[in-house]
Structures are given as structure tokens and as C-alpha cells.
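Peer 1: Next come a sequence and a model predicted from it.
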Amino acid sequence: MKDFTKELTYKTSRSSGAGGQNVNKVETSVTVIWMVSESEFFNEEEKELISEKLKNRINSEGLLQLTVTESRTQLQNKKIATERILELVNKSLIKPKPRKASKPSKGQIAKRLDNKKKLSEKKENRRFRL
């Protein structure tokens, strides 16, 4: 797990939700911003992988943004935002194992054909004969 917190920038704004008068005057909402292409912590291949997996979250300027408004304190929201963006990027770097095509065994094929034959006979016996 790579820690690229030095490359993150933060922007605060007024948050909606619980807090009463506090909401109207204190900027508790935190948006964490990270420029994927200018990162020094990741090589080009990793940057490509991040850009591909998170393409829906990266804007046209190449910025990955995440906004957190859960807590009533700016510090807590900043901590949550940092954890989330680290988790998001590190998850996007995981390459899934390629699926190996498998073939059913002879026993499985024989069992399936046998079941088909039994079902066919059962239905044939239900037919009305004159």
C-alpha cells in the first residue's frame, strides 16, 4: 500500500447537514484533490491502471476528487477523506487474476445427459395416447 499523502491538496467549504448555526459559519466540508498524472509515487503503468479503473471519478483535467461532509469537524473530515482516497487508489492497483477456462469432466457430462434422458422419458410418458 503506497502512501502518497504528500501529493494531496485539500479544499474546504461550508457543509450542509447537522450542526445548527455552526453549519452557516464554519467550513467543515473537505474536498481532497490529487493530480494522477503528476504523481511521483507511481510509475506510468500504475498511473494508467489508476486512470482506467477510476475514470468515472477523474475529471477532464486529470484530477481525482473526493468530498467528505460526514463529521462536524474539519479535521475529522480531512482524516476520513485522506483514508478514503488512499483506499480507493490502492484498490484500483489490484489486478484481478485471469480466469482459466475449464472443461466439465466426463462424469459430469454423462450425468447431465442421463438427467436429460430421464426427464425426456418422464415427459414422454405423460403424453396422451389413443
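Peer 2: Arrived safely, thanks for sending.
Peer 1: switch to C-alpha atoms for all contacts and neighbour counts from now on
Peer 2: Noted.
Peer 1: mind checking how far Gln21 is from Arg14?
Peer 2: Relative to Arg14, Gln21 is positioned 12 Å away (Cα to Cα, to the nearest Å).
Peer 1: can you pull out the strands in this protein?
Peer 2: Ranges of strands in the chain, per DSSP state E, are 9-13, 29-35, 63-68.
Peer 1: which of the ones you listed sits most buried?
Peer 2: strand 29-35 (a mean of 21; mean count of other Cα atoms under 10 Å).
Peer 1: Can you pull out the residues in contact with it?
Peer 2: With contacts defined as Cα atoms under 8 Å, 6 or more residues apart in numbering, strand 29-35 is touched by 7-15, 62-69, 74, 77-78, 81-82, 85.
Peer 1: for comparison:
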Amino acid sequence: MLIVSPSIAIAETELVERFLRADGPGGQHVNRTESAVELRFDVLNSPSLPDEVRARLLARSDRRLTSEGVLVIQARRFRDQARNRDDVRERLVEVIRGALVAPKKRVATKPSRASKERRLVGKQQRGKIKQTRSRDWSHE
């Protein structure tokens, strides 16, 4: 059981792990051991996720999410399989926890009259500076 929050726990049967050969350092032994871990979690069909969390996860433009709604996370940071398994599970929990909080709605605002005035005054000042530059060049 993978505990995400007090209200969300994911059963081990929902997680599909695959072990791969990792690239990187490790000497001769690296060619024989499958220390990298690929974790697949079916976001679309998971009974453990509330509907709003599922919708937020699927709405993300995450390249790790397949078109079938499966989240694929790989871990190959460490040389041994157990640490990579822990790492990939922690990363899955972080992704789901990120979707627990609803994003704040943006409140549309208008610039104040004073800020518009300051902007226009600044534009006039910059324009005058540029006008004086162009006159200097025309005399020569």
C-alpha cells in the first residue's frame, strides 16, 4: 500500500514495475543487472483516486502521461534496484500530491488610472530623449 495522503492510498496491484538495465557508472556489473525501475500507474482507471484529482492529473501536459492515461515514471539515479524502487514511488507520490491542491482562480484586474498616467508620462519622456538624439545626428 502506497500512502499518498490521509484520504488516498494506492494498492500495490495498481502499480506495475518493470526493471531495466541502467546506463551510467557501474563497471562490468552494470551490463548484467537490471537496476533501473519503470513504474506504470493507470491514472484513468485507478479506483484509488478521487475524480477531481484524476481530472487534474490528466489535464496536465506531462510528457510522462501516455495517451491511454497511464503515468510512466523511470528511476535510474542509483546503482541498486531497491533505492531506485523507493525513488520512483516517492516521485509518484509527489506528482499525485501536486494534483491534490486545486489551482487558484486568476482574478482579472485592470491597471489603475494613476499607473496608466505614469506609463504615458514615461513614454513621453523617453520619446523626448530619443528626439534630442536624432537632432544631434542631423547636424553632423
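Peer 2: Arrived safely, thanks for sending. Quick caveat: nothing in here was measured; it's all calculated off a predicted structure.
Peer 1: Superposed, what's their TM-score?
Peer 2: Laid over one another, the chains give 0.78 as their TM-score (TM-score structural alignment, normalised by the length of structure 1), with 129 aligned residues with a Cα RMSD of 2.6 Å.
Peer 1: thinking again about what came up before, save the strands of structure 1 as JSON lines, and put in distance to Asn125 of structure 1 too.
Peer 2: Formatted as JSON lines, the strands of structure 1 follow (distance: least, Cα to Cα, whole Å):
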{"stretch": "strand 9-13", "distance to Asn125 of structure 1": "75"}
{"stretch": "strand 29-35", "distance to Asn125 of structure 1": "70"}
{"stretch": "strand 63-68", "distance to Asn125 of structure 1": "65"}
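Peer 1: Of all those strands, which one comes closest to Lys47 of structure 1?
Peer 2: strand 29-35 (10.4 Å; Cα to Cα).
Peer 1: Measure how far that closest one is from the centre of its chain, please.
Peer 2: 18 Å (Cα atoms, centre = their mean, to the nearest Å).
Peer 1: Report the angle between it and strand 63-68.
Peer 2: Put simply, strand 29-35 of structure 1 runs at 160 degrees to strand 63-68, going by axes from the mean of the first three to the mean of the last three Cα atoms, to 10 degrees.
Peer 1: Can you tell me what Lys18 of structure 1 aligns to in structure 2?
Peer 2: Not Lys; residue 18 of structure 1 is Ala. Alignment note (TM-score structural alignment): Ala18 of structure 1 maps to Pro25 of structure 2.
Peer 1: So what's the residue count around its match?
Peer 2: Residues near Pro25 of structure 2, counting by other Cα atoms under 10 Å, number 10.
Peer 1: tell me what the helix ranked longest in structure 1 is packed against?
Peer 2: Longest among the helix segments of structure 1 by residue count, using DSSP state H, is helix 106-126. Helices and strands touching helix 106-126 of structure 1, as assessed by 3 or more Cα pairs under 8 Å, 6 or more residues apart in numbering; DSSP states H and E, are absent.
Peer 1: who's in contact with that helix?
Peer 2: Outside helix 106-126 of structure 1, no residue touches it (Cα under 8 Å, 6+ apart).
Peer 1: can you check stretch 10-25 of structure 2 too?
Peer 2: Contacts for stretch 10-25 of structure 2 (Cα under 8 Å, 6+ apart): 1-4, 30-42, 46, 48, 76, 79.
Peer 1: roughly how far apart are the spatially most central residue of structure 2 and Ala114 of structure 2?
Peer 2: Nearest to the mean C-alpha position of structure 2, by Cα atoms, centre = their mean, lies Asp62 at 6.6 Å. Distance, Asp62 of structure 2 to Ala114 of structure 2, using Cα to Cα: 42 Å.
Peer 1: Ile58 of structure 1 corresponds to which position in structure 2?
Peer 2: Checking TM-score structural alignment: Ile58 of structure 1 goes with Leu65.
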